[in-house]
Each structure stands twice: as C-alpha cells, then as structure tokens.
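**Q** after the sequence you'll find the predicted model.
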Amino acid sequence: MKHLFLLLIFLSGSFFTHAQNDILLTINDEDIHSEEFTKVYEKNRELIKEDESNAPEDYLDLFINYKLKVQEAYRLGLNNKKSYQDELSAYRAQLAKSYLNDVKVTEELVKEAYDRTVNELNARHILVRVSPDALPNDTLVAYRSIAQARERIINGENFEKVARAISEDPSAKKNGGNLGWFKAFKMVYPFENAAYNTAINEVSKPFRTSFGYHIVQPIAARKSKGKVQVAHIMVALNQSDSTIIPEERINEVSKLLSEGASFETVALNYSDDRASYKKGGKLEEFEQGQLSSAAFEKTAFSLENIGAISQPFKTEFGWHILKLLSKTPVPTYMDARVALTNKVTRDVRAQVISVKLDNKLRNKYNVVLDEGLQPYLESIFPEKYSQTKIVLNNEPALSNVAFTLGKRKATYTYKMVADYLLASYSRKTYRYRDQFVKEGVQSFVSVVLKNYHLEHLEEEDQGFSDILKEYKEGLLLFDLLETNIWKKAQQDSIGLQEFFLRNKEDYRSVKTYEATVCTTKSKSLAKKYRNSLSKGITPEKAVLSLNNKNDTPVLLSTRVLTEEELPEGQHLSKGVSELIEDGDNFIVYDVTAITEAKDQLLKDVRGVVISDYQKELENKFVKNLRDKSTITINKEVLNTLITKYEN
C-alpha cells in the first residue's frame, strides 16, 4: 500500500535542482524557490477543471499544504522510525537496480512471459484516472478513492456494482469492469503483473499504471488453445432487401454446402462480409479473446478437423457458417523462446542487459588502469596453469594504485585486483596467462564499477537523488496521513457518528421509479402503445405488435429511474404516464413501483461517510498546520508569475 502511494509522489515529476533563483515563499524558515513551484504548476496547469481557477496564486495554496504536511512529519520525527528507515533502505535498493536498468535475468522474464502466454486470465478491474505528472495532492485523492473501492468490495459489496459507480474506465458502466480474457503482452506490464500475481477471486492491492490507479480481480483461468484460421460466410441481420430472411438464407447456404458446393464459391456469391467474400471468406488467424464475438470464437475453436464446416449459428452481426482452415497449437517453450526473447528485450520487462550497463559505466567513469598492473599480475601467475598454490608476499608493488573511481577518488590497489584473480585462479584453468589476467582485470573493473555506482548513486546521478528525496517525503506523508486522517476516520466511531448526524441530509437515498419505458421516434406509435396498455395489453405484446406492423422501431426496457434521469420538468406517478416528448423521441412510462427518498442508516453508507469524514479531518489538520506556521510569500516574485501566466 505504501509503495503505491509513494509512486504518486515521485511520478508527479517534481524533481528539482535549484539554482539561485528568486525565493517565492518561506515556510517555517524553509526557503522555496520559484523554480520548484513553477515546474509543478506547469505540469499540472492543464489538468485543473475548467470551472476552477488555475491561476498561480490559487494553485500555490495546494503547494503550501503539501509542504506543511512534509514539515510536520519531520517535526514529529517520523523519519527516525525504524520502520521508515527499513522501508527507505529497501526502496533504495530496489530503485537503484531499476534506475540502472538492472532487471531480472532475461531468461527468467522469458519463462514468465511463456507461462502467462500458456495460461490466460479472465479479470475485471476498477480504474481511477490520474495523470502521471499530477500533483501529489491530486494523486492522493485518486489513491484514496481506489483504496476505498477495494475496501467496499472486501467488505462484501458486489465488484461490478462498485465498478459501475466508481470506475473511470469508459466501458465500466456497461460491463462492470469486466475485461474478458487476456495473456502476456496484452496489457501494460504493471497491470499484467498485478493480475497474474493475484489469486482467483481475490482483489489486488491498488497499483498504478500510466492510466491511473487500479484494482484487479481475476475471476477465472484457462489454458490457451493456440490459434485458428477459418473462412466464413455471413448473412447480415439487417438486409436492404426485405424479402431476404437471414435465418432462411443461411439455411439455404448450409444446404448448398452439404450438397457439395465449393465453400469459396458460395462465400463469393452469398456472404455479406465485404472484407472477406472475395477471398472465399478467408479470415486472418486469431486467438481466443481477440475477436469481439464470443460465439464466433467458441464455434471456431470447437471445429476439430481441417476442412470441417460448422452448422449455422447466430451472433450480434448475423448468421454464420465457418470452415476450419488451420489450427496452430501453443508452441513449446523451446519453440517460443526466440520470439519471446525478442519481445521481452523490447518490453519494459528487460530494459537493458548487463553488457550495456557495463559499457555505460565504463564510459561514465573512464577507468584508466595503471600501466604496470598487467605486467605485475602476469608475474604472479605461472605461464602455464598449474595447481601449485600461489601465495602473495608483502611486496611493495601490491600497494600501488591500479585505478581510481568517482569524485571521491575511491582507490583500488594492485593487491585488490590480485586477490580477485587468485580467487578465480582456484576455480578455472587457462591456456594463456596474459589472456587470463586481462579478462580477470576487466571482470574486476566491471564488478567494482557496478558496486561503486550503486553505492554512490546520490552523488553520481542527480536524477536518482531527486527521486529518492521525493520518495522520502512521500513515505513520511503517507505515515502522517495514515495516523492522523485515514485510521482516525475509520476507528473514531463516535466522531464518525457525529459527522454523519451533522450531514445526514447529504446521505438521503434518492426517489426512484421502477418502470417499463417505451421509446420511439413516432408520436402515433407512442399513442398506439399507450392505448394498448389502457386496454390491458402487456407492454411486451404491445411493442411486438407495433414492430411487426411498422418500420419505425419501438424500443422497450425495464429500468429503475431517478428523477434526474427523467426528461426535464417531468414527474411520474404510479401507472401509465402521459405521452412525453424528449428531443426526437416520444416516451411512455409504465410505473409499477415508487420508492420515496428517505434517511439512511450509517451502516448503509459507511464507505461514503468515511471518505467525507476523512476530507473534513484533513481540512482541519491542514488549517491547524497553517495556524501555527509562519508562511511568507514574496509578492514581487508571485506577481511576476501571475503576469507570466495571465494569458
């Protein structure tokens, strides 16, 4: 949880290397330069809602609040906690490897990718969008939202219901967050990792991708069936010729095929798929989950023998008949290894191989070896390898400097290199002493370069130093808010109850109407429908009759509506409504039940109330920090910024 929260801090892009710029403000003796504020402001300016001011003076308040929280965390000594130090140490080690592109061995990544190619997942997710360079305060809001959604689901709420209410994935309103089946390389790698590392029916912890924060719930797994290629004949459901009945036409086609007609010829003459009919209905090879029609895929993969022809079946696009052209099973690991290796090395999974890292470090540090090192080391070892034990005497040359590294001039002596070669000498033989020594020296330099760079990244790489600083502050901010806001809101039952009672009106349920809704663009048809209901005819029979006799469609749905969903100015009562005109449509509601708005119990809206209570606590917390702090804004510098951005 902390790791994900902290990603929002250093991904916000607020990494700074201050020059002696003008000081914009001072908070409790901490000077903050205009450059730091400007960089954050410019990256987040376009994300501010249109109905909110994005002027520098307004944005400055958010910036000050963040700085006050970080200062308070240091004042409370949260940076001295052992848990903080351990977390920071572990993160530094992880970041150092990542920053150097020192990732897992390529072979391990290839095996992981193969396993995830063979084993497919079906999952659903919830997304709360946040820009990668959003201000920490904004990303914190997103993180809290996704964390609360997860808590609701863990506490028993239906995942799809929460997804429809919370998720900012545009498709979630319709599919409840369902993603369908996928495998390796089909999702961004962080999402793929979270999905495959979460047990079936469990809900992952919040994680971040370039889209925002997610939680994912795998709901099923299956073995991949490889790929198939089919040809198809399609009779579209919507025909311009009213004399063509799609089901009858596809049965005629099926009869022709059963009598020996060529599939390719029949496709050319009867198929409504304009993209494939000239090719005898031939489609590109596909995998499970690649097409939008589950019925089409199911039929295609059910065909066993090459040349087999399916029975007619229906999809949302039309009636189809398939012919199996080929089946490609999932390749073995050895067969897939080369292709997967190419994918992995181009993917974020493996950002650089060790050779590239070594070359990068050699170029960076430009190691210059002492001229006498190679000859001296050769003098230690026999020209022809022997198992004779070699003992180093305390010769003065052993203290000679072989090379130095970095700004601090870290020194490596002849003896250090000699000891490294001696350890290698005891494990392997050689034919040529000079080659053994040369390779050994280069190996020693590679090891030293990597270790030195890892240990001194803060000094050697400003970017790493900035990211680590941001992480430090983010970790402190997490602990501060968790203690003073999040846990308090969840554990303070009395305070939560009092907050709920003070704001009870905000949590009243809305008035709803359970109704059958008839919609059509024809006013006369809407009237006929309403008249049918008055005669006791059911809505379903009334609509069926109208659609059979008229070209203009009459649509029927059963829904639970709120007043906000009704056409403007309309109020319903139980029974059949008057004819209502809404834009180009005419609507008739048949209301079967009305649920009045009412007060709700805290237990029914606990998740929402906790979220709102947390906001109140945080506002009070920040106000208290401001009240006891000294904040000085350099008006001249601020006015310069205002002038700069006023257009």
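**A** Okay, I see it.
**Q** switch to C-alpha atoms for all contacts and neighbour counts from now on
**A** OK.
**Q** nearest residue to the spatially most central residue of the chain other than its sequence neighbours?
**A** Nearest to the geometric centre of the chain sits Thr209, at 3.2 Å (CA atoms, centre = their mean). Among residues not flanking Thr209 along the chain, Pro190 sits closest, at 6.3 Å (CA to CA, 6 or more residues apart in numbering).
**Q** also Thr595?
**A** Thr512 (5.2 Å).
**Q** try Asn65
**A** Val622 (6.5 Å).
**Q** do Leu477 as well
**A** Per CA to CA, 6+ apart, closest to Leu477 is Val70, 5.8 Å.
**Q** try this one side by side with the last:
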Amino acid sequence: MKQVFLGFLLTFSFFASAQKNAKEILFTVDSKPYYTDEFTRVYNKNLDLVKDESQKDLNQYLELFVGYKLKVTKANKLNLQDNPQYQTELKSYRTQLSKNYTTDSKVTKELVNEGYERSKKEINASHILILADENASPQDTLTAYNKVEAIRKRLLNGEDFDKLAQELSEDPSAKENKGNLGYFSSFRMVYAFESAAYKTQVGKISNPIRTKFGYHLIKVNDIRNNRGEIAVAHIMVVNPKDGEDKEVAKTKIEDIYKKLQQGENFEELAKQFSDDKSSASKGGVLNRFGSGQLSSNEFEDGAFALTKENPVSSPFQSKFGWHIVKLIDKFPIKTLEESKVELENKVSKDDRSRLITNSLTTKLRKKYAIKRDNKVYGNAVKAVTNDFYEGKWEVPTDLKNTNSKLFSIQKKDITGTDFLNYIKLQQKSGEATKPVDKLVDKLYIKFVDEQLNQYYTDNLENDFPEFASVMEEYRDGLLLFDLMEKEIWQRSKTDTLGLKSFYETQKSKHVWKTRAKAVIISSTKMDVVKSALDMLKKNATSQEIKDKLNTKEVVNVMTSENTYEEGADALPANTKMEVGISDITKKGDYYFVTKIETIIPAANKTFDECKGKIINDYQQYLEQNWVNELKKEFTVKVNQDVFERVKNQIKK
C-alpha cells in the first residue's frame, strides 16, 4: 500500500520543490510560503494523469494542493519525522534513489548494449563445477583450479562430457541433469559464466571460468535465435483440488476442444467456460510474453509451437490446469531503445554492477585527492597481528598512535583508528592474504575506496540540486503516509460504529438490481436448443440435458447455472426477469434458452456486501472533514491576485 501511495504522491509532487527565488508567493501556511512556480509545475505535470475532471479545474486543484501542504505541516508539528521507522525508511529510499547518481553512465551504456546483443540468442549449455569459495586461500584456490584443469584435459582427450559431469561435478543437480542447464539468454547466469558461454563455440569446451561459486567448464550444446514475444488467447480449466475427480477437468477441456473442432468460436467459448477469470471476459486474450516470463515452461513451449498454419493447440496440461491456446501474433525481440530501461535495471542488479562501481571509484580517486599520513599508517600496520586469520584480533586499547588523521576527503577527516575498526570487521570476510603487512595494504585500498564512495553518496544533495529536490518530496511523502495511516486509514477500518453509521446514510447508493437464479443453455445448433427447451419444460436437470444431447465425440450443448443480476453480460440479451422458461434467442453463432427458477427483488446491499466500497467512501469523508479541521488549526492565506495571474498564464 505504501508503494502505491508514494508512487502517486511522487507523481503529484515530483517537481514540487520550493523555489526560493520565485518572484511571487501563491499562499502561506502559518507564514511559510509556497510559490507559483511550484504550483504551475505540479499542475502541468498531472494534467493528463488525473481522471476526475474536477481536479483539472484550477480552483479545485488549488484546494487539493493546499490540503496536501496542510497535511505535511501537521505531520511535522506532530514530530513524525523523529520516528525511527520513518528515518529507516527514508534512508532506504535515499539509497535506492542514489543509485541513479552512483553509476558510470558510459560503462552502463556499454554493458546495456552488450546485454542486448547477447539477448538476441539463447544458448543451451552444460557445465562441470568444482567448488571454490570467493575468499578461499590461495592454496585451496590452486587445488580447485588444478582439479578442473585435469578434467578439461580428459574432455579434450575425448571423454564424454555428460558422464564426467555426473561423476565429478560438484553441482548437486548434475547427478540428474548431467550438467545441462537448458536454454538461457543474457542476465540469466552470473556475468562471468554468461560471458564465457557466449564466447564459446557450439560443441566446444571453455577454459576454466572463475565465478563466486568456483571453477566451471562450459560446453555449448546449441545456440538458437531468441523466440521474441508472443500474443495468445487461452481457455483454461483449473486442476482439481486434492481429493476431487481429476477426470472432470479433463473431460471439460476435451468437450470444449470438440466444440472448437466443430467450428465454434474460440472467444465465445473462452468467455463462457474459461476458469481464468482475468482473461475470460476478453475472449481469453493474455498480455504478450517472452521465454522465461511465465511460471510454466509447458505453457510457453505450447504457445511458441503454434504457427499460422496450426494456430490452435490441442488440450495440454500445466501445473495450473488444462489449456487450449490460440495464436494471435508473434513479435520479434524488442529494439534496444524499447529494452533500455529494463536492461539498465538488470545491469544494476547483476555482477556487471561491480564494473560500474569500479569505474566510478576510479573517477572519485581523481575527484578527491587523497594524501596519506604514512606515520599514522605505519602505526596501524604494527597494531594488526596474525590473530586476524583466526578471527580473534582486537583493536588495541591504547590508540594514541592511531587517533590522528590518516587522510582527508575534503573537510572530512578519517583517522587511523577508523581504519583499525574497519580491519576488525573484515575478519568475517575470510580474507586470507599473507603476511600481515600485505593483508593491511590490501584492506587499505578497499577502505579508501569505500570511504570515497560513501562520502560522494552522502553529499549528493550538494552536488545535484535535482536529487535534493526529489529527496525533499520523499520526506514529505513518507510523513504524509504515516499521518494518513494514523488519522484516516486505520480509523476507517477500526471505527465499527462510525462505519456502520456512515453506511446507514449511504444505503441508497448501494443496491442490487433484480437478480435471478437461472440455468442458461447454449448451442450453435437450433435443433439442439429446441430439444433442450422441451426437456426444460419437463423439468429435466442440466446434467440430464447434457447426458441426452452430448455424445463422446460431439459436445452439442453447454450449460451454466448461477445467480445473475439484471443486465449482466452473462445473461442472454432481453432476458425477462421473471420465473419461467424463455423463448430461444440468438447472439452471434449461439442459440440460448434460459430457465429462471427464482427471482430476487431489487434491494439495498447489506453492510457486508458493500463493505469495501463503504470503507473507501468513509475514508474520503473522514479526509475531507479532517482537511477542514486543519484549515482551522493553521492559518492559510491565498494571494488571490497572484492566483488569477497564474490561471491566466496556464490557460495560455
């Protein structure tokens, strides 16, 4: 809920940073000014986003904008900004936002382009893994490397890759899959592994490849073009629950398939019988997708196997249920421009990000000249002992020789003691470089790099005014969420008496139309519907009608039983809301006959039947009353002359 709320709020107020140099004050809240530039930018930004036409009215929009500022003022007055949870969340948002400023755009672009070019192909590869931890000692690393080299020599001498993978690979899955990883494209494997796979020819075996898991030998079995994306429609019958008759679902999907073979309309059958309610109303149409985007390989493979010549699948089963899939269209992979944002996001979460970080660090070393005090550094080196390798080393209690400045980043001093505290924390990293002085040299480089990056990140507001503006909006947004949660949302859920009292005033807005408990019978054959009509008149059940008119080979009739509200799409057109059996009607290729068993008169919905809508309306009611109270608590003064000029400028 908070993500959705902040997403809307930041859209609303992304440009709402106070303009200290604005020429005119639009309004004040307890003497705090808010300027015309801010209001104009917010309004123009949201003009095409708001659905309520009244919110496009400038007078109405000013009311909303003032209300927003009143709520933020109230949150600050209540000191919600001091809440530890708020501060933690704000820090988290800042970390996320800062990623846009702590990357090297040139390196990012190169990695995006590389990832895109690789995405044009899908590789089927097998591997043999010899485990070696990232922080393994040089001796253990060498042992793993020698082991994998020995295996590679056996492979180059003609031994079978699958057999050696089963026998020698330390990837547990290799016992079952013989090391085969299936098809993958860019961003599916760790970067070093991916790069080696894409650089190895089909049928060839790579040199040993080091990743965080260990050493790999990769054999590329096949390379195929990326299948792109596909648009399909489907009819689904869900798998039965445990204990239910599994043949029922299978029989139903087979009956539907028979009707398709008889020439009946796919979209109409999907609307009537598909259990995927999110797509049924659209004739079974799904959003287009590519390889690996769905959670069912069976469905993806079944869909991509379709062609223009054979556009409809026979029934097949996935872990979700039975499907019949119809091809709508196939699309080639997206262009680089279309994929850019998605690829940038993947790069930031991938091993590739280390390359970007290293590039930025190189620039920061040039931006912030570091001059080390070698005397303080020497004292720090002397303080570290071999106990480090056993995780037992402690920072000395006497720090007079290391408390001095080790180096500075602009006005920030970092002491030798800061470095020693960092070294203590690194004992958990498994760092095994020897002897100790070499270890400290290595850790010093990492320490300086981390300090440079941290200083740069901590001071983004000073270097990038737009970053400072967006962070200000995050601060207000989080405060406002906490305030709304306290004043409106929780109250609307827990104030049972108030909620039910509000419901009593809103009854007339929440009513059921006349409803009917009915049986609907459909067929593409007039004579079949006539037979069904005769049977209905003799009080035959739906099952009896299906048993009589359907055969093992042909599904002539389908039935639906439910309670329908007057005007519901599922009811045949012009159905009279009265007990009895209708005449035969036709829509498209289908003939319908409806038997209404019971009529439920129009009535007010009970509280439970419309509780969700009542809660939503109650929240809006509470919020409006609350804003009115805030206007009494704080003094709002609008400069009407300035506002009129703003309106004229916007209308132009």
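**A** Arrived safely. Computed from a predicted model, the values in this text were never measured in an experiment.
**Q** post the TM-score for the overlay when you can.
**A** Overlay of the two chains. TM-score (TM-score structural alignment, normalised by the length of the first structure): 0.51; 430 aligned residues with a CA RMSD of 5.7 Å.
**Q** give me the element Ser279 of the second structure is part of.
**A** helix 277-280 (DSSP states H and E).
**Q** now for whichever helix or strand comes after that helix, which elements pack on it?
**A** Using DSSP H and E, the helix or strand that follows helix 277-280 of the second structure in sequence is strand 289-290. Strand 289-290 of the second structure makes packing contacts with strand 229-238 when contacts are defined by 3 or more CA pairs under 8 Å, 6 or more residues apart in numbering; DSSP states H and E.
**Q** mind giving me the packing neighbours of the strand it packs on?
**A** helix 246-261, helix 266-273, strand 289-290, helix 297-304, strand 321-331.
**Q** buried ones in stretch 540-554 of the first structure?
**A** Ala542, Val543, Leu546, Pro553, Val554 (16 or more other CA atoms under 10 Å).
**Q** give me the residues contacting it.
**A** Cys518, Thr519, Thr520, Lys521, Ser522, Leu525, Tyr529, Ser532, Leu533, Leu555, Leu556 (CA atoms under 8 Å, 6 or more residues apart in numbering).
**Q** wait, the first one sits on Leu555?
**A** In this case it means Cys518 of the first structure. Yes - assessed by CA atoms under 8 Å, Cys518 of the first structure is found in contact with Leu555 at 5.7 Å.
**Q** hang on, the earlier thing: buried only: go through the contacts of stretch 540-554 of the first structure for me.
**A** Cys518, Thr519, Thr520, Lys521, Leu525, Tyr529, Ser532, Leu556.
**Q** of those residues, which pair is most distant in space?
**A** Lys521 and Ser532 (17.6 Å; CA to CA).
**Q** returning to what we had before: and the residue nearest to Thr209 of the first structure, how many neighbours?
**A** 14 (other CA atoms under 10 Å).
**Q** counterpart of the helix holding Ser279 of the second structure in the first structure, which residues?
**A** Counting by TM-score structural alignment, helix 277-280 of the second structure lines up with no residues of the first structure.
**Q** how about the helices in the stretch 401-550 of the first structure?
**A** Ranges of helices within the stretch 401-550 of the first structure are 414-425, 433-455, 457-460, 462-481, 487-491, 493-502, 523-534, 539-549, based on DSSP state H, counting those that start in this stretch.
**Q** looking at the ones you listed, which is buried most?
**A** helix 462-481 (a mean of 20; mean count of other CA atoms under 10 Å).
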